[in-house]
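Trainee: below is the sequence, then the predicted model.
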Amino acid sequence: MFSPSNTWITTVTLVPMKKVLVLGGSRYFGRGVVERLRDAGMDVTVLNRGSTPAPSGVAQLIVDRDDEVELKAALGSRSFDVVLDQVCYTPVQAEIARRVLRADRYVMTSTIEVYDQVRTETPMTESLVTPATVDLELPEYDYGDGKRQAETVFAAGDTPFVSVRVAHVLGGEDFTGRLRHYVERLDAGDAVDIHADPRPSTFIHAREIADFLTWATLADFTGPVNAGSHGELSVLELAAAISAEPEFRVVEQDASPFSFDRYAVLDTSRATGLGFSFSTTTDWLGEAVEELRKA
């Protein structure tokens, strides 16, 4: 059975108490990060729209981060040692945060999808994403491009900045329903739609990314860093972990989640070199599947 890495615990015990602001942090692995930071003795404040009360021992500011006037009023003269931004999706949000928030270090939860334009046959290193062209006038952004532009905005600022490029997250109280899609269809004997030649990607358990983000928040490095469990996984292998005889249907478009038509594996050597020890996907995938079945 998978158990979270304890590498970050050593880091936590060595740092003094810090004032940490978490934007978001109300559900899924974001809430797990808030609880870990609190339990490590940090002075934690969450800033969100208040859909869920903050965990005990954590302060909460209820505000819409997209409203710059409201955000300034809610924060007042507060400053923080670290900001962990769980919910920045666009350069507009990044610009507002950069203007309003006062912190000694800024950590943004980014995504593997910032590599969606990369075409390679080897694991993707952080350097493959170059600064994006920032367009603050677009009415909407796709997920990968919005995150790329947000990273670019923060990186151009004066505050030391980290972007954590998170692999596909499975396990725990996953609200996306992507893994559930496979479990329900395959358990019912239905086929899943895939590309003709599905390629592998990188995954991580919700507990492990909560560990990683806690560690990254309390560390002192800067720049982009990939986060994912060891062991690349294709949709074929994912399905095989759920069913002994999975059935597939090849489609040209609208394939199932996690069916990729390009090689999309993260190189996590920077994170491991900095001192974080990742698990291997096979350590926890079976557990994540069984959690869904029991639910």
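Mentor: The structure has been received and is ready for your questions.

Trainee: going forward, measure contacts and count neighbours with C-alpha atoms only.
Mentor: Fine.

Trainee: mind listing the strands in the stretch 151-295 of the chain by residue range?
Mentor: 161-166, 168-170, 192-194, 203-205, 223-227, 248-250 (DSSP state E, counting those that start in this stretch).

Trainee: how about the helices in the stretch 1-150 of the chain?
Mentor: Remark: helices assigned in the stretch 1-150 of the chain by DSSP state H, counting those that start in this stretch are 7-14, 28-39, 68-75, 91-100, 143-155.

Trainee: what's the closest of the strands of the stretch 151-295 of the chain to Ala97?
Mentor: Across the strands of the stretch 151-295 of the chain, Ala97 has its closest neighbour in strand 161-166 (12.6 Å, C-alpha to C-alpha).

Trainee: same question for that closest one: list its buried residues.
Mentor: Phe161, Val162, Ser163, Val164, Arg165, Val166 (16 or more other C-alpha atoms under 10 Å).

Trainee: packing partners of it?
Mentor: Counting contacts by 3 or more C-alpha pairs under 8 Å, 6 or more residues apart in numbering; DSSP states H and E, strand 161-166 packs against strand 106-111, helix 143-155, strand 223-227.

Trainee: the structure to be compared is supplied as follows:
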Amino acid sequence: MEHALVIGGTRFIGRHLVEELRDHDYEVTLFNRGNHENPFADADGVDRVQGDRTDDGDLVDAAAVDPDAVFDCVAYYPRDVRQATTVFDDVDAYVYISSGSAYEREDLPKREASTPIHSCTAEQAVSDADETYGPRKAEGDRIVFEAAEDGVNAMSVRPPIVYGPHDYTERLDYWIDRVHRFDRIVVPGDGTNVWHRVYVEDVASGMRVVAEEGDPGEAYNVGDQRMVTLRGMVELIDKSLAAVDSDHDPGVEIVTAGPRELAAADIAMDDFILYRDPPHMLSTEKVARLGWESTPLSTAMERSVADHLDSDRTGREHGPDRADEERVLGVLDTL
């Protein structure tokens, strides 16, 4: 494969995907509306076609660049996937970003071949509500599988929570900001909560590897091959801050708090971003058999922390106010 069309490509996962493809000697064409700054505007080997992927005519126009592989980073509705697998039915690979949220059953771990995925009603298929995200992604997977049965070289990649440089969601930024600014922070529960995460560069490399080595009609989980608890993630952030910021003194004190203690400040457990009950874990054995592997956690977190420090992101809207957190700390100090 020599020429890749990336639907999206300027913000988070797509931005890293373009860099991954360039590093592996692909010529790349971006297809997007141009609503966000293009970091590759002056880059050699990267062209751009402006258009709306929900417009059938624009998508057909994008196909005129004759790509070998198509990477779909912004297919949020089943109709998006159906359009793309119809328009790009003759490419060597069409790779759709699905999600670990597509899984319906809380298996540990969730496996592509055995864990059921959500059903999706007609109403859910067109809804933008958060609770329909998993069903919509699952329906996109089914469309990929159906397209493959009709001879389209279509595959999907299922990441859990994605983190890393240029993450506009600011989910990890909340915790980096807390550890950077305070020497004592609250972690909900007992700190053993597990919500599988994946470093963004590994999603990008996973998409490329699946395009090159994957089988049509298959889904592939991508996630950190070594997972950490919520407490472990905070400790890793602390160590990473010390590694990239000479002014940071490691040794943050993690104070765990359950529902009763949090209620003193009218805080719920899931008010803290990246807390999830029950735990969420994906098996990555299938994609690893294609030759893919994840970045060491220390490297991934140091890069994420360095990017946070260079940005103006704080993520503070993703968790309790510091004043409320201090109220909880005060309650715990009296116990």
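Mentor: Great, that's in hand. Since this is a predicted model, take the numbers as computed values, not measurements.

Trainee: returning to that earlier point: dump the helices and strands packed on strand 161-166 of the first structure to JSON lines, plus distance to Gln117 of the first structure and mean neighbour count.
Mentor: Compiled in JSON lines, these are given as follows (distance: least, C-alpha to C-alpha, whole Å; neighbours: other C-alpha atoms under 10 Å):
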{"stretch": "strand 106-111", "distance to Gln117 of the first structure": "13", "mean neighbour count": "24"}
{"stretch": "helix 143-155", "distance to Gln117 of the first structure": "9", "mean neighbour count": "23"}
{"stretch": "strand 223-227", "distance to Gln117 of the first structure": "16", "mean neighbour count": "22"}
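
Trainee: make CSV out of the ones you listed and add distance to Pro131 of the first structure.
Mentor: Shown next, in CSV, are these (distance: least, C-alpha to C-alpha, whole Å):
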stretch, distance to Pro131 of the first structure
strand 106-111, 14
helix 143-155, 5
strand 223-227, 11
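
Trainee: quick one, which of those is nearest to Val251 of the first structure?
Mentor: Using C-alpha to C-alpha, the nearest of those to Val251 of the first structure is helix 143-155, at 23.1 Å.

Trainee: what's stretch 266-274 of the first structure in contact with?
Mentor: Contact with stretch 266-274 of the first structure is made by 112, 123-126, 167, 201-202, 225-228, 278, as judged by C-alpha atoms under 8 Å, 6 or more residues apart in numbering.

Trainee: mind checking which residue lies nearest the centre of the first structure?
Mentor: Val166 (4.0 Å; C-alpha atoms, centre = their mean).

Trainee: that one -> the second structure?
Mentor: Counting by TM-score structural alignment, Val166 of the first structure lines up with Pro159 in the second structure.

Trainee: just Pro257 of the first structure next, same as before
Mentor: Per TM-score structural alignment, Pro257 of the first structure is aligned with Ile273.

Trainee: report how many residues lie close to its match.
Mentor: For Ile273 of the second structure, the neighbour count with other C-alpha atoms under 10 Å is 20.

Trainee: ok, Phe12 of the second structure next?
Mentor: 20.

Trainee: what's the counterpart of it in the first structure in contact with, if anything?
Mentor: The pairwise alignment with the first structure assigns Phe12 of the second structure to Tyr28, based on TM-score structural alignment. Counting by C-alpha under 8 Å, 6+ apart, Tyr28 of the first structure makes contact with Gly172, Glu173, Asp174, Phe175, Ala206.

Trainee: mind telling me what the fourth one corresponds to in the second structure?
Mentor: Taking TM-score structural alignment, the alignment pairs Phe175 of the first structure with Tyr168 from the second structure.

Trainee: can you check Arg119 of the first structure too?
Mentor: Checking TM-score structural alignment: Arg119 of the first structure goes with Glu106.

Trainee: so among the contacts of Tyr28 of the first structure, which ones count as buried?
Mentor: Asp174, Ala206.

Trainee: possible to save the contacts of Tyr28 of the first structure as TSV with distance to Ala54 of the first structure?
Mentor: Supplementary listing: those in TSV, determined by distance: C-alpha to C-alpha, whole Å:
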residue	distance to Ala54 of the first structure
Gly172	19
Glu173	17
Asp174	19
Phe175	19
Ala206	19
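
Trainee: farthest pair in the contacts of Tyr28 of the first structure?
Mentor: Phe175 and Ala206 (11.5 Å).
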